[in-house]
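Student: Can you look at this prediction? I've put the sequence above it.
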Amino acid sequence: MSDQSHKLNRILVTNDDGIDAPGLKVLEQVAAQLAHEVWVVAPRSDQSGTSHSISLHAPLRISAHGDKRFAVTGTPGDCVVMGVQHLLKDGRPDLILSGFNRGANMGMETVFSGTVGAAMTGMLLGIRSIGLSQAYSDQANVPWHNAQTHAPKVIRDLLAMDWPNDACLNVNFPDCPPEAIRPLKVTRQGLGPLNNVSVRTEVDPRGFEYHWIKLNNGREFDEPGTEMGDLMAGHITVTPLQFERTHLATYNDAAE
């Protein structure tokens, strides 16, 4: 796909970490290798944890941040909708890429993830969509090089799969030395590392309480064959996701 004639026409890039996030800049560079046009529509501020929510009760504002780069005062889902249905209404993108998120998105985390939520919104609009995340162990030294180096081939390989319209893809890049990265592996979703949700209460200088909600990671192992174990083993992982969340065991028991 290095031949210009084999490039996609348009890619829409978004994220949940905000328009100035380092992972977004890396993904823009990757997208430029894959498409003639790269449009960036990202949240003005960090929107981590907003899932695929969209703003139905507040107006949205768009500001330009360079050529084909826009910030939206809303969620990642808002960015996808505004990008596809407003900014690119003259020609829909061939692909939506969301990321690179700072930190892996696995298991139950994907329910909260704005990175995955943007891909879910793209899927809702009928556009092939991929959420991409880079795992790290040191927040000050995220190994962006892993994602930047391997993502172009990974995305090309995934596009060749021609996956169905009712699925989006969740890709995670491992936190390991570049030479230790293992090939792309298709995985299924497990529980992931998310282990609890807690509330921390503090008191501001005026004596009023305020609260922080925190997602707590504590699980070190998951079921065999799920994304967590393969990612920890150094594989780049891809998990197909869908909206369908019916708990089949309960449904079947109740239907009998």
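Tutor: Thanks, I have it. Numbers count the residues shown, from 1 in each chain.

Student: Could you use CA atoms for every contact and neighbour count after this?
Tutor: Fine.

Student: buried ones in stretch 219-227?
Tutor: If you call a residue buried by 16 or more other C-alpha atoms under 10 Å, then stretch 219-227 has these buried ones: Asp222, Thr226, Glu227.

Student: what packs against the helix or strand where Leu159 lies?
Tutor: Assigning secondary structure by DSSP states H and E places Leu159 in helix 144-161. Judged by 3 or more C-alpha pairs under 8 Å, 6 or more residues apart in numbering; DSSP states H and E, helix 144-161 is in contact with helix 22-32, strand 129-134.

Student: buried set for that helix?
Tutor: Going by 16+ other C-alpha under 10 Å, helix 144-161 has these buried residues: Trp144, Asn146, Ala147, Gln148, His150, Ala151, Pro152, Val154, Ile155.

Student: what is the orientation angle of that helix with strand 129-134?
Tutor: Our comparison of helix 144-161 with strand 129-134, counting by axes from the mean of the first three to the mean of the last three C-alpha atoms, to 10 degrees, yields an angle of 160 degrees.

Student: From the chain's centroid, how far away is helix 144-161?
Tutor: Averaged C-alpha coordinates place helix 144-161 at 14 Å from its chain's average position (C-alpha atoms, centre = their mean, to the nearest Å).

Student: Could you point out the helix or strand that follows it?
Tutor: Moving toward the C-terminus from helix 144-161, the next helix or strand (DSSP H and E) is strand 168-173.

Student: which residues are in contact with that next one?
Tutor: By C-alpha atoms under 8 Å, 6 or more residues apart in numbering, the surrounding residues in contact with strand 168-173 are 104-105, 116, 119-120, 123, 128-135, 146-147, 231, 235-242.

Student: The structure to be compared is supplied as follows:
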Amino acid sequence: MNILITNDDGYGAWGIEALIEAVSKKHNVFVIAPDGNRSGNSMCIHLYSSFKLYKKGEQKWACEGTPADCVNVALKGNLLNCKIDAVLSGINKGQNIGTDIIYSGTCAAAKGAVIFGIPGVAVSMQLACENDSDWNDRSKWHFESIASFVADNLEKLCSLCRPASGGKMPDEKCAFINVNARSLKSFKGVKITDVCFREYTDDKAEISFKDGSSDTAECVFLGGEGESDQRSYSDYQACKDGYISVSRVIAEPCSANDDLNLDSIGFSL
């Protein structure tokens, strides 16, 4: 298969390099990845504004845009001159579970793929110890283990996706696959999971006023660890228990009208 690999950590990040190496053994790999970290960009795209791409090697490009831009380039442009059969996004340095999925650039790339009609799989890994301070220690990140799982099971993972049919509305909601695991050399197994709800109680936006001005403020958003509440056997719990979590995630907007009754609301005109 012709596989596009992208991420949100940026071209050359540890996780994407491990995924490229593993998947290239069995498939024809193309790489279009952001030229820097684009974490938290979700589905942000450059609309009617240009951005540059830089050739990094045979079938490899770094992109000034976002993960969603990278998918657009591959699927809607003529840069690659071939049909892409699936999109892999990751391996993200850090988990993308539960509510994280909404913000994640990693997941956005997989989401964009299924909306455009091809399978999309997002892959993320978290340090084995939740309070581990060795975030920048490469020896603590066992990306190769999850990369091997994805490469060995790529066709199965793609079969679980529900891409749009020819880019048109499918009978069922479009869905991509979200894979998560702790940074372990081996796993107890694989679990099909629900997604947890993440409470970002320790996130903080720091506001400061510069040069004594009260008219201009500067903000820095500081993300925290977050707490995970579980509705059922969740992605969080599976990873904590030493398993690989595989979740099928709806990629398009879903209404929640089941408990709404127009007569009881009493809208006025």
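Tutor: Looks like it came in fine. Worth saying up front: this structure is predicted, and the values here are computed from it rather than measured.

Student: about what we covered before: which one, of the helices and strands packed on helix 144-161 of the first structure, ends up nearest to Val40 of the first structure?
Tutor: Counting by C-alpha to C-alpha, Val40 of the first structure lies closest to helix 22-32 out of those; the figure is 7.7 Å.

Student: Which stretches in the second structure count as strands?
Tutor: If DSSP state E is used as the criterion, the strands of the second structure fall at 2-6, 28-34, 53-57, 60-63, 86-93, 120-126, 175-182, 190-192, 197-199, 204-209, 217-222, 227-229, 244-250.

Student: Could you dump these into CSV and include distance to Leu47 of the second structure?
Tutor: Written out in CSV, the entries for these read as follows (distance: least, C-alpha to C-alpha, whole Å):
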stretch, distance to Leu47 of the second structure
strand 2-6, 19
strand 28-34, 16
strand 53-57, 16
strand 60-63, 15
strand 86-93, 21
strand 120-126, 22
strand 175-182, 24
strand 190-192, 36
strand 197-199, 30
strand 204-209, 28
strand 217-222, 25
strand 227-229, 34
strand 244-250, 24
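
Student: re earlier: contacts for the helix holding Leu159 of the first structure?
Tutor: Outside helix 144-161 of the first structure, the residues that touch it by C-alpha under 8 Å, 6+ apart are 1, 23, 26-27, 29-31, 33-34, 100, 134, 173-175, 178, 184.

Student: which one of those has the most neighbours?
Tutor: Sorting these by how many neighbours each has (other C-alpha atoms under 10 Å) puts Phe100 first, at 33 neighbours.

Student: so what corresponds to it in the second structure?
Tutor: The criterion is TM-score structural alignment: under it, Phe100 of the first structure has Ile91 as its aligned partner in the second structure.

Student: which residue packs closest to its match, ignoring adjacent ones?
Tutor: Residue nearest to Ile91 of the second structure in three dimensions, not counting chain neighbours: Gly15, with 4.3 Å by C-alpha to C-alpha, 6 or more residues apart in numbering.

Student: Quick check: that neighbour touching Asn92?
Tutor: Yes: distance between Gly15 of the second structure and Asn92: 6.0 Å, which falls inside the contact criterion (C-alpha atoms under 8 Å).

Student: quick one on the thing from earlier: show only the entries of the buried residues of stretch 219-227 of the first structure found in helices.
Tutor: Secondary structure defined by DSSP state H assigns Glu227 of these to helices.

Student: Just give me the closest of the buried residues of stretch 219-227 of the first structure to Asp16 of the first structure.
Tutor: When those are compared for distance to Asp16 of the first structure (C-alpha to C-alpha), Glu227 comes out closest, at 21.2 Å.

Student: thinking the closest one is in contact with Thr239, fair?
Tutor: Yes: Glu227 of the first structure is within contact range of Thr239, at 7.2 Å (criterion: C-alpha under 8 Å).

Student: shared neighbours of those two, anything?
Tutor: Common contacts of Glu227 of the first structure and Thr239 (C-alpha under 8 Å, 6+ apart): Thr187, Arg188, Gln189.

Student: before we move on, the earlier item: any idea what the residue nearest to Ile91 of the second structure aligns with in the first structure?
Tutor: Looks like Gly15 of the second structure aligns to Gly23 there (TM-score structural alignment).

Student: how close does that match sit to Gln29 of the first structure?
Tutor: Using C-alpha to C-alpha, to the nearest Å, one obtains 10 Å as the distance from Gly23 of the first structure to Gln29 of the first structure.
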